[in-house]
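A.B. asks: I would like to see how this sequence folds:
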Amino acid sequence: MTNTDVSARLLRWFDRHGRKDLPWQSETSPGQRDAYRVWLSEVMLQQTQVATVLAYFERFVAALPTLRDLACADEDTVLALWSGLGYYRRARFLHRAAQICVEQHGGELPRDFAALAALPGIGRSTAGAILAQAHGLRFPILDGNVKRVLTRYHGIDGDLATSAVERQLWLHAEAHTPVRRVADYTQAIMDLGATVCARSNPRCDACPLAGECVAFREGRTAQLPARKAGKSIPTRATVMLVLRDTRQRILLERRGPQGVWSGLWSLPEATDADDAWRIAQRHARIDDAQALAPFTHVFSHYRLNVEPLLFDQATARQEVADDAQLRWCSAGDLAALGLPAPVRKLLQHLTAEKNLRSA
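C.D. replies: Model (predicted):
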């Protein structure tokens, strides 16, 4: 099958089965999609599935409908809107890139490929996706779904992370990208990878490329792309302090710039119960502590066992007001802050439980 045949088959498949009603696909003028919405969707879809992204996308653009709105927002607002999507560095890059666009590009995403790809969080594939989908410009993409399609179709062995394999995939991506209907083709090959050429149990019987797919012909769809050797992830433990004062406010601490949840507001942490008491006494006058149900949160590189410890009816010390990294927050305040998803869930559960007992 020629490169033209590949794109033609994908476009025919897309016309019948592709996703055409996604909220970032709406056009501002014939053939022109809103580059800001396309960019936001591309960043959100990194490491996250469409079904999960939809609600976050709608909430984000309702609060920050334009690139200038994003650039002018404070970081807490951006992180609060992102809270639950994870990989928070994406949100910070998005925020900083919007500010650079206002400072250097007239408040718009640049249409020049090099300038666009140079923005924080926008690499070659994301830049190509924005220019192809928003402006119909002929640029290839190579996200995870596309890599899987091309690896199987061409029967490419080897680790996808190596530069040699990546160069090979980019050559194929470039060759298959058509001159016309670039936006539809870009969506088509992403849709094919997401809905048909899935990582597990691909639906080869529904694939328009199955007839010439090397992996399908050789019975190697389970082996391609080559999987990295599995490795066990370490387990860490922490005690989270839930300090709740007599006004039902919770003490939050802004995390540092390094490590997971960097820059988010979270609960103070301790190494063990004794350490938790020492930290709690620095911030408030306390009488008792109650162990809450422990839980485990899994990151990409380690597992975190959390033991929450509730210090209820605490009396806030003045020192907290003098520390910019600490703040007492009401239930209403929490909605406007970027909180790690498990912390937000824990606090929502506590609030609901308190309301039930008060009813």
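A.B. asks: When you work out contacts or count neighbours from here on, use the C-alpha atoms and nothing else.
C.D. replies: Fine.
A.B. asks: which residues are contacting the longest helix seen in the chain?
C.D. replies: Longest helix in the chain, counting residues (DSSP state H): helix 341-358. If you take CA atoms under 8 Å, 6 or more residues apart in numbering as the criterion, helix 341-358 is touched by 83-84, 86, 266-267, 297, 331.
A.B. asks: got the buried residues for it?
C.D. replies: Residues 341-344, 347 are the ones in helix 341-358 that count as buried (16 or more other CA atoms under 10 Å).
A.B. asks: run this one through as well so I can compare:
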Amino acid sequence: MLIELKNITEININAFQNDLISWFKSEQRDLPWRKDQDPYKVWVSEIMLQQTRVDTVIPYFNRFIEWFPTIEDLAEAEEDKVLKAWEGLGYYSRVRNLQSAVKEVKENYNSKVPSTPEEIAKLKGVGPYTAGAILSIAYGVPEPAVDGNVMRVLSRILSIWEDIAKPSTRKIFEKAVRELISHDDPSAFNQALMELGALICTPTSPSCLLCPVREHCHGFHEGVQNELPVKTKKTKTRHVQLASAILLAENGKIVIHKRPSSGLLANLWEFPNVEIVHPLQADREEVAGQFNQSLNLSVKLDHIIGQIEHVFSHLVWNIKVYTGKICSEFVESDEWRLVSLAEMEEYAFPVSYQKMLKLYQEQK
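C.D. replies: This next block holds a predicted model:
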């Protein structure tokens, strides 16, 4: 550990803190979760910002806080409404874990977000980064909040050549933050590191000439800022071919299906679909047969109205989109519903199925 942090002894830590925090206080973006230091709002924003861009999160955050302004409101909300508020943000396990953890806070901590590392780390879905962000931003506790942005910034500043794709490397950067963090203003310090990574010290073509801590940066002085951080590539993604259909019943309503309660996109709603193992051999009749065999749905498929690609972190869905009709009596259940287009607004769908619905409406 000492080897990786050898350059930290050459930094004037007070000067580094002052330069970084001063820049942040004058240049920080006006973001809704920065209006106050409410731990609940910080928590919601940090969960939303995982794997999602700031510009995308802003309207979701505002709506979420409007629907669930307090911990009690979120703890007591129906899961379907919570998923609807999250619809389009993806990685739905994030919001399920958030609601579970919020229920813990309501029951065990009198609706007050814990303010110690030991207690907050016990909450479901709260990892080291989220815990550090809440503790430092909301409570002023000098805890590290190390995400990809922070690792990129510090790998350049301290010329750290460890592979940031390895989980064990995070400990190196957490140690670095503990040595560098301002104990007078840990909230501004951690937010400043994140902001620096978002605005200046970007993944490609960092704006070094605009950087407030350039004079402290070993990567810049060594001319290696574009080679850092070291990050091995992810494993190859898997491609899956699906056929999905917008199926009408005799009453003109559309068939929707609720996904299983665990696994990918758990408990979200979708249009009926099947995986096509041999895409080149799958004509319309064969796909209809798979609907019958796999889903016990007797259907008549009309035609393909489009194709959608949806990319997950580890998986790519290629979806052929059909229209069609149900050919037998349809029995509704907890997992299968018939809904009108207006009623569909009440159900949370993954982005891929929202795209399908848009395709269908454009064809009408």
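A.B. asks: Any idea what the TM-score is?
C.D. replies: Overlay of the two chains. TM-score (TM-score structural alignment, normalised by the length of structure 1): 0.90; 345 aligned residues with a CA RMSD of 2.1 Å.
A.B. asks: Buried subset of the contacts of helix 341-358 of structure 1 as a PyMOL selection?
C.D. replies: The buried residues among those can be selected in PyMOL (16+ other CA under 10 Å) with this line:
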select buried, resi 83+84+86+266+267
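A.B. asks: Inside helices: which ones of the contacts of helix 341-358 of structure 1?
C.D. replies: Ala331.
A.B. asks: between the contacts of helix 341-358 of structure 1, which is closest to Arg249 of structure 1?
C.D. replies: In terms of CA to CA, no member of these lies closer to Arg249 of structure 1 than Ala331, at 7.0 Å.
A.B. asks: for the residue opposite the closest one in structure 2 once aligned, what are its contacts?
C.D. replies: Correspondence of Ala331 of structure 1 to structure 2, assessed by TM-score structural alignment: Leu341. Each residue near Leu341 of structure 2 by CA under 8 Å, 6+ apart is listed here: 253-254.
A.B. asks: With Asp184 of structure 1 instead?
C.D. replies: Residues in contact with Asp184 of structure 1 (CA under 8 Å, 6+ apart) are 11, 14, 133.
A.B. asks: in what helix or strand does the equivalent of it over in structure 2 lie?
C.D. replies: Alignment note (TM-score structural alignment): Asp184 of structure 1 maps to Ala188 of structure 2. Using DSSP states H and E, Ala188 of structure 2 maps to helix 186-199.
A.B. asks: any idea which helix or strand comes after that helix?
C.D. replies: Using DSSP H and E, the helix or strand that follows helix 186-199 of structure 2 towards the C-terminus is helix 218-222.
A.B. asks: Would you mind listing the outside residues contacting that next one?
C.D. replies: With CA under 8 Å, 6+ apart, helix 218-222 of structure 2 has contacts from 7, 155-159, 208, 214-215, 225, 228.
A.B. asks: Over to stretch 221-233 of structure 1?
C.D. replies: Residues from elsewhere that reach stretch 221-233 of structure 1 (CA under 8 Å, 6+ apart): 148, 151-152, 155-160, 200, 202, 215, 301-303.
A.B. asks: how about a cut-off of 7 Å?
C.D. replies: 148, 151-152, 157-159, 215, 301-303 (CA atoms under 7 Å, 6 or more residues apart in numbering).
A.B. asks: Which secondary structure state does the equivalent of Ala133 of structure 2 over in structure 1 sit in?
C.D. replies: Alignment note (TM-score structural alignment): Ala133 of structure 2 maps to Ala129 of structure 1. Classification of Ala129 of structure 1 by DSSP: H, G, I helix; E, B strand; the rest coil places it in helix.
A.B. asks: No further questions, thank you.
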